[in-house]
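Q: Here's my sequence, what's the structure:
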Amino acid sequence: MPLRPVQTNIKAVDARALGHFWAEALGWSAYTPGVTTYVGPPGGLAWPDPVVLGIDIVPVPEPKPTTKNRLHIDLATTSATHQTELVARLRALSATPVDVGQGDVPWTVLADPEGNEFCVLEPREVYRDTGPVAAVVVDCADPRAMARFWGEATDWTLHEVTDDKAALRSAGGGGPYLEFLRTPGAKTAPDRIHLDLLPYPGDDKAAEVDRLRALGATDLDVGQGDVPWTCLADPEGHEFCVLALP
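A: Next up is the predicted model:
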């Protein structure tokens, strides 16, 4: 059975501090049950969440390089006033404006306190029911090829595919979209942000990893050592992990 995306993984020098930033940004809560800090809806830690993609922040010693991340988060807003107020609140939380060549656009590009770029979108009908995270967006050379791979890799449904953009979303509705945007330039550095996937109960993780390799994924050594998860890269080199069932 295809895998389910369960969280966006962000590397950080100060995982707790960045976790609290994202919790405040999204109106969620930060939980630190172990080494990592998990950001998810308030009301107690529930993992995996049945609807939202949580954010798992992992401590690392190296700061973010100056290169733009190839994966980022888009935040949804419900009105022009909401967008303005959210940008002001995020800046008060230490987000900073960044120029990634976006030009004159209706959305606002910011960076979190560790330099990870994200966007605060103008109101869009398509994101009316996503919650605070509208989409997880991946820069790529070929959105159609990415849609084929990720559509087979996960149990999410393809909503849109063109030469410039592909979008998938959980078949159950709710939660964010996973979008692939045609973007100039090639991937040149390891991703600071990646997706984590999880098998369903009763599925064989090793068999799922083999299935992903047959779809074009490649094994990846990022110094993880002997761990229960498997690190892979998609056909364009974006890192992702297949987690072990809890």
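Q: Please make it C-alpha for all contacts and neighbour counts, starting now.
A: Noted.
Q: Could you check how many residues crowd around Val227?
A: By the criterion of other CA atoms under 10 Å, Val227 has 9 neighbours.
Q: all helices of this structure, in order?
A: With DSSP state H, the ranges of helices along the chain come out as 15-26, 80-92, 143-153, 205-215.
Q: report the angle between the axes of the first one and helix 80-92?
A: Same thing as helix 15-26. Using axes from the mean of the first three to the mean of the last three CA atoms, to 10 degrees, one finds that helix 15-26 and helix 80-92 are set 160 degrees apart in direction.
Q: Also this sequence, please, to line up against the first:
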Amino acid sequence: MTLRPVQVNIKALDAAAVGRFWAQALGWTAHSPGVTTYVGPGADLVWPDPVVVGIDVVPVPELKSPVKNRVHLDLATTSAAHQAELTARLRALGATPVHFGQGDVPWTVLADPEGNEFCVLEPREIYRDTGPIAAIVVDCVDPRAMARFWDEALDWTLHEVSDDQARLRSAQGVGPYVELIRTLDPKTVPDRVHLDLLPHADDDKEAEVSRLRALGATDLDLGQGDVPWTFLSDPEGHEFCVLALH
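A: This next block holds a predicted model:
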């Protein structure tokens, strides 16, 4: 019994507009089959995608707080010229530069039109085959402890665990990484961005939720009412959802 990340959930005042931004940013397509806007590769809606982790933009009435998101996307590039071109194109689409003390770093920090931070990375060999999203980055106080939780929670492979960071990736070696990066700042506000997980076809969702609770996840009541997914938080309080198969 294990789960797989199938999408990054982003909250937005204007879900359609933010979905269009991310579709253009990644070279993907925005689909709005219902209330949310799903962004994935290809003209046809395929969910869950067998390789990529998509983006689901969900409308909410609240503005993003000024606090930096603890979950963000890193975008991959193939050359210095590609990094510069992508950065310029993203700014033309409505992204804005962000400064929170990162200093002189080789990557570029931007925010989408509603202030959700992301990075355009310099070329790195490790991300040469991830697709446009290199990594889903989670800030955490204790990467080793978080790695233990997420390694048990997901059917992904754990790589490169240290006091400062840990990486997980699909056991098939495809798609983006999930990276747990050490930060000194504790979590103070609800996440604007979180992961959505899905059981495999032969697994039972409620059994998976019970297994996560035993690993240290806790239930969340966000006023969601009677919905087919389950809200939980990991041991450091990052929200995530376990979706229903149907």
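Q: Got a TM-score for the two of them?
A: For this chain pair, the superposition-based TM-score is 0.99 by TM-score structural alignment, normalised by the length of structure 1; 246 aligned residues with a CA RMSD of 0.5 Å.
Q: hmm, back to that, and the helices of structure 1 as JSON lines, adding mean neighbour count?
A: Below are those laid out as JSON lines (neighbours: other CA atoms under 10 Å):
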{"stretch": "helix 15-26", "mean neighbour count": "20"}
{"stretch": "helix 80-92", "mean neighbour count": "15"}
{"stretch": "helix 143-153", "mean neighbour count": "20"}
{"stretch": "helix 205-215", "mean neighbour count": "16"}
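Q: Same list, the ones you listed, but as TSV with distance to Pro132 of structure 1 please.
A: Shown next, in TSV, are the helices of structure 1 (distance: least, CA to CA, whole Å):
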stretch	distance to Pro132 of structure 1
helix 15-26	6
helix 80-92	11
helix 143-153	23
helix 205-215	30
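Q: Out of the ones you listed, flag the one nearest Ala135 of structure 1.
A: Proximity to Ala135 of structure 1 (CA to CA) singles out helix 15-26 among the helices of structure 1, at 13.0 Å.
Q: Check which helices and strands the closest one sits against.
A: Applying 3 or more CA pairs under 8 Å, 6 or more residues apart in numbering; DSSP states H and E, one finds that helix 15-26 of structure 1 contacts strand 29-31, strand 37-40, strand 54-59.
Q: how about these, which one is nearest Thr8 of structure 1?
A: Closest of the helices and strands packed on helix 15-26 of structure 1 to Thr8 of structure 1 is strand 54-59, at 4.8 Å (criterion: CA to CA).
Q: what inclination does that closest one have with respect to helix 15-26?
A: Strand 54-59 of structure 1 and helix 15-26 are oriented at 150 degrees to each other (the same axes, to 10 degrees).
Q: how close does strand 54-59 of structure 1 sit to structure 2?
A: Superposing on structure 2 and averaging over aligned pairs (mean CA distance after the TM-score superposition for structure 1), strand 54-59 of structure 1 comes out at 0.2 Å.
Q: Packing partners of that strand?
A: Applying 3+ CA pairs under 8 Å, 6+ apart, one finds that strand 54-59 of structure 1 contacts strand 4-12, helix 15-26, strand 37-40.
Q: wait, which of those is closest to Leu215 of structure 1?
A: Of all these, it is strand 4-12 that lies closest to Leu215 of structure 1, at 16.0 Å by CA to CA.
Q: Give me the mean deviation of the closest one from structure 2.
A: Mean deviation for strand 4-12 of structure 1: 0.4 Å (mean CA distance after the TM-score superposition for structure 1).
Q: Just checking the distance from that strand to the centre of its chain.
A: In terms of CA atoms, centre = their mean, to the nearest Å, the centre of strand 4-12 of structure 1 is found 6 Å from the chain centre.
Q: The helices and strands packed on strand 54-59 of structure 1 into JSON lines, with extra columns for distance to Asp129 of structure 1?
A: As requested, these are exported to JSON lines (distance: least, CA to CA, whole Å):
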{"stretch": "strand 4-12", "distance to Asp129 of structure 1": "18"}
{"stretch": "helix 15-26", "distance to Asp129 of structure 1": "14"}
{"stretch": "strand 37-40", "distance to Asp129 of structure 1": "17"}
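Q: For Gly173 of structure 1, which of these is the nearest?
A: Using CA to CA, the nearest of those to Gly173 of structure 1 is strand 4-12, at 13.3 Å.
Q: first to last residue in stretch 99-118 of structure 1, what's the distance?
A: 11 Å (CA to CA, to the nearest Å).
Q: Give me the buried stretch members for that stretch, please.
A: By neighbour count on 16 or more other CA atoms under 10 Å, the buried set for stretch 99-118 of structure 1 is 107-118.
Q: returning to that earlier point: looking at the helices and strands packed on strand 54-59 of structure 1, which is closest to Asp204 of structure 1?
A: Closest approach to Asp204 of structure 1 among these (CA to CA): strand 4-12, 13.5 Å.
Q: any idea how far Val52 of structure 2 lies from Ser170 of structure 2?
A: From Val52 of structure 2 across to Ser170 of structure 2, the span is 10 Å (CA to CA).
Q: same question, Ser162 of structure 2
A: Ser162 of structure 2 is 19 Å from Ser170 of structure 2, by CA to CA.
Q: So between the two, which is more surrounded?
A: Neighbour totals were compared for Ser162 of structure 2 and Ser170, and Ser170 leads with 19 against 15 (other CA under 10 Å).
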